[in-house]
Each structure stands twice: as structure tokens, then as C-alpha cells.
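**Student:** quick check, what structure comes out for this input:
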Amino acid sequence: MTPIYSFPPIEPENARILILGSMPGVASLEAQQYYAHPRNAFWPIMGELFGAHPELPYHNRVEILKAEGIAVWDVLESCVRVGSLDADIDEGSLKVNDFESFFRRHPDIRHVVFNGAKAEQSFRRYALPELRLDYLSYTRLPSTSPAHAAMKLENKCKAWQTIYHVLYL
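**Tutor:** Predicted structure coming up:
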């Protein structure tokens, strides 16, 4: 099978927090936009927290996150996967993004937020052992994926308020 590839990070110069997904789904890869699936809760949550509402053009949403000091990326640079589910990623095909260079470019990042369990597991297993960054703190939040439909949007939004607290309290 042919590998799929993530895209570059959203990375403001003043980034203070990094939100990590695992690998973009099919809709996101086709649109070349983070969290492009219409039922993904990411942009509705970012709309509630920071005004980056899904109705806005993508570039406007990205600029809002950048202005807040929020970087967005994926743990994986590439992998083999059929469909969009993290469970379908071929573990033997993983290639992790270059986090050492990323954190060197963004020395003000102190907190990494994982968008779901797969992002956290992949980062801790494949990226973290190579990093020597003891100043970072980590939080796993509920996945915004439509596949994680057991949790209501309202409850996801409450959990994701952690980002706001990290940035402003």
C-alpha cells in the first residue's frame, strides 16, 4: 500500500501550546486542512473557546489560532492506513514528525495537548524517547473525531477548556 502523508504544522512564532493529532483523516487530506471532516468537533470547540468558528474560512480560523499562540500538528509524518480510523494505522509503517526541530523553533511551548489516545500513545512511544525536553507538560483530551461519538460535544468542549486555562490562567 502507498503511504499517506500529513501536512505542515500550523506554527505561529509565538506558539505556547501544541495540539497534536495522530494523522489527518481522509477528508482532511483531501482538503489539505486540519480537521476538515464536517462532523469533527475540533473547529466547533475552537469556535467556542477562541472564536475560530467552523463557518469562517479556513485561513481565518488558522490565523485566530496563531494569534492565540496555538500550534497544531500531527505526531505522524506518514503511515499506511486504509480509511480514516486510527485503529487502522499499520504500526510498522509509521514515520514520526521531526519534533526536535519543531521544539527548537518554538522554545516558548510548554504544554502539549493530545487530541485523543492514539496521538498520545504514538507520541510517547515513538517521539518522546528521542526528546530531552523535561520542561514540557502533557494533557490528553477527548478525541474530536466523529468516530469518538460516545461523548457529547458539550462535554468535549468542557474538557478542551484546559487549553484556555493553560494559556490564560
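
**Student:** could you use CA atoms for every contact and neighbour count after this?
**Tutor:** Fine.

**Student:** which helix in this protein runs the most residues?
**Tutor:** Among the elements of type helix in the chain, defined by DSSP state H, the one spanning the most residues is helix 153-168.

**Student:** and that helix, which residues are buried?
**Tutor:** Using 16 or more other Cα atoms under 10 Å as the burial criterion, the residues of helix 153-168 that qualify are 153, 156-157, 160, 162-163.

**Student:** could you also give me the structure for this next sequence, so I can compare it with the first?
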Amino acid sequence: MSDGSNLQQSAYFCQGFSPIIPPQPRLLILGTMPSVASLEEAFYYAHPRNAFWPIIGRMVNRELKGVDDKIAACRQLGILLWDVLQFCEREGSLDSAIKAPQANDFQTLFERFPQLKHVAFNGQAAEKLFTSQVLKKQLLDPSIQSALQLITLPSTSPANARLKIDDKYLLWQEKLSDLL
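**Tutor:** A predicted model of the protein is given here:
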């Protein structure tokens, strides 16, 4: 049983998850860092109002129930799911609260999957972090960097309340339909 001090510390220091990797990835979808709800559940997009899994479910024409079904949907669509950041400091879940960001190793990822050219960002914050923490700091091979096609999608976070889930789905479908 904890006295609560570790909980407070872990709420400030955040460590991301391992990627979900399909056998033949066609699309890399990146968030920033898992939310507090996701960290507590130890899986991507666990907040009940996050639209990510309902959107992916519509793309595979079924309701996604449980972690295994969500992983299977990513595999079916060829989605490699990960976050830009491996570590950061953050109070709460807001991307604007991220401090001391440390990116995942994208050099190794792109070397392992040279066919992976499309990178979609779940929101503008993920795109900005990828630009500042990966494109400007990691020594990506220039041929890898120039071949990447970057796509910024509306955030599925419940904090992005200006769009309804149906609008988010339509925008995601419009930008990704040719890739999936």
C-alpha cells in the first residue's frame, strides 16, 4: 500500500508505452504522451471520451471492445501506433503542461520500416513536438526525412471540444482513406 507520495511523483514524471506494430505498417499515427487515464489503464487512448478508438472502430466497421480488439484493428489497418515522446514531466493530461520532453527513437523505427512514409499526428501538439524533438534534434537520415509525408489530424482528445466525434471521424477518414 502506498502513502500517496509515489502517486504524486508518477503523476509528474510520465513514461510512454511501447508501440503497437502491425506486420506491415502503412501508417504511423502519433500522439504526444498518454493521458493520466491512459497511464492508469496502461493502454493508448483510455479516456472514455477520447474519440480515437470509436474512429478506428468505424474504419474497421465494428465496435472495438478490449485491448486485444483494438490492437487487432490497428494491425488490420496497418497502423503503427505510438507517441512522439518516450518521457516527459507533466501535471495532469494537457499537452500544454508538458515539460522536459524526450522523444522516442524514430531513427531506429524508420530504419526498421523503410516503407513507412506516412506519419499522421493526433492533433497539432503531436506535430509540433515531432518537429521540435525529432526532426530538429534526432539525426534522421536526410533521405528518410525528405520522404516523410506528414498529416496533421484533429485531436481526438476530449479537450478538443470544438469538434463533435462525427466531424472528427469525417476529417480523419478524408485524410486517411487513401492510406488505409
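
**Student:** mind checking the TM-score on these two?
**Tutor:** Both chains were compared after superposition, and using TM-score structural alignment, normalised by the length of structure 1 their TM-score is 0.92; 164 aligned residues with a Cα RMSD of 1.3 Å.

**Student:** for the longest helix of structure 1, give me every contacting residue.
**Tutor:** Residues from elsewhere that reach helix 153-168 of structure 1, judged by Cα atoms under 8 Å, 6 or more residues apart in numbering: 16-17, 41, 45, 48-49, 111, 113, 141-142, 144.

**Student:** what subset of these is buried?
**Tutor:** With neighbours counted by 16+ other Cα under 10 Å, the contacts of helix 153-168 of structure 1 contain buried members at 16-17, 41, 45, 49, 111, 113, 141-142, 144.

**Student:** which residues of structure 1 does stretch 150-164 of structure 2 align to?
**Tutor:** Mapped onto structure 1 using TM-score structural alignment, stretch 150-164 of structure 2 covers residues 138-152.

**Student:** centre of the chain to that stretch, how far?
**Tutor:** 12 Å (Cα atoms, centre = their mean, to the nearest Å).

**Student:** now stretch 65-81 of structure 2
**Tutor:** Relative to the chain's own centre, stretch 65-81 of structure 2 is displaced by 13 Å; criterion: Cα atoms, centre = their mean.

**Student:** adding secondary structure and distance to residue 76 of structure 1, write the buried ones among the contacts of helix 153-168 of structure 1 out as JSON lines.
**Tutor:** Converted to JSON lines, these look like this (DSSP: H, G, I helix; E, B strand; the rest coil; distance: Cα to Cα, whole Å):
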{"residue": "16", "secondary structure": "coil", "distance to residue 76 of structure 1": "21"}
{"residue": "17", "secondary structure": "strand", "distance to residue 76 of structure 1": "18"}
{"residue": "41", "secondary structure": "coil", "distance to residue 76 of structure 1": "21"}
{"residue": "45", "secondary structure": "helix", "distance to residue 76 of structure 1": "23"}
{"residue": "49", "secondary structure": "helix", "distance to residue 76 of structure 1": "26"}
{"residue": "111", "secondary structure": "strand", "distance to residue 76 of structure 1": "19"}
{"residue": "113", "secondary structure": "strand", "distance to residue 76 of structure 1": "15"}
{"residue": "141", "secondary structure": "strand", "distance to residue 76 of structure 1": "18"}
{"residue": "142", "secondary structure": "coil", "distance to residue 76 of structure 1": "19"}
{"residue": "144", "secondary structure": "coil", "distance to residue 76 of structure 1": "17"}
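
**Student:** for residue 125 of structure 1, see how far away the residue nearest to residue 90 of structure 1 when sequence neighbours are not counted is.
**Tutor:** For residue 90 of structure 1, the nearest residue in space outside its immediate sequence neighbours is residue 80; the separation is 5.5 Å by Cα to Cα, 6 or more residues apart in numbering. Computed as Cα to Cα, to the nearest Å, the residue 80 of structure 1 to residue 125 of structure 1 distance reads 18 Å.

**Student:** so where do the strands sit in structure 2?
**Tutor:** With DSSP state E applied, structure 2 shows strands at 13-15, 27-31, 79-83, 85-89, 99-103, 118-122, 149-153, listed in chain order.

**Student:** if you count contacts, what does the second one end up packed against?
**Tutor:** Read it as strand 27-31 of structure 2. Counting contacts by 3 or more Cα pairs under 8 Å, 6 or more residues apart in numbering; DSSP states H and E, strand 27-31 of structure 2 is packed against strand 79-83, strand 118-122.

**Student:** identify the residues contacting that strand?
**Tutor:** Contact partners of strand 27-31 of structure 2, identified using Cα under 8 Å, 6+ apart, comprise 78-84, 116-123, 126, 179-180.

**Student:** that strand vs structure 1 - mean distance after superposition?
**Tutor:** Once the two are superposed, strand 27-31 of structure 2 sits an average of 0.3 Å from its aligned residues in structure 1 (mean Cα distance after the TM-score superposition for structure 1).
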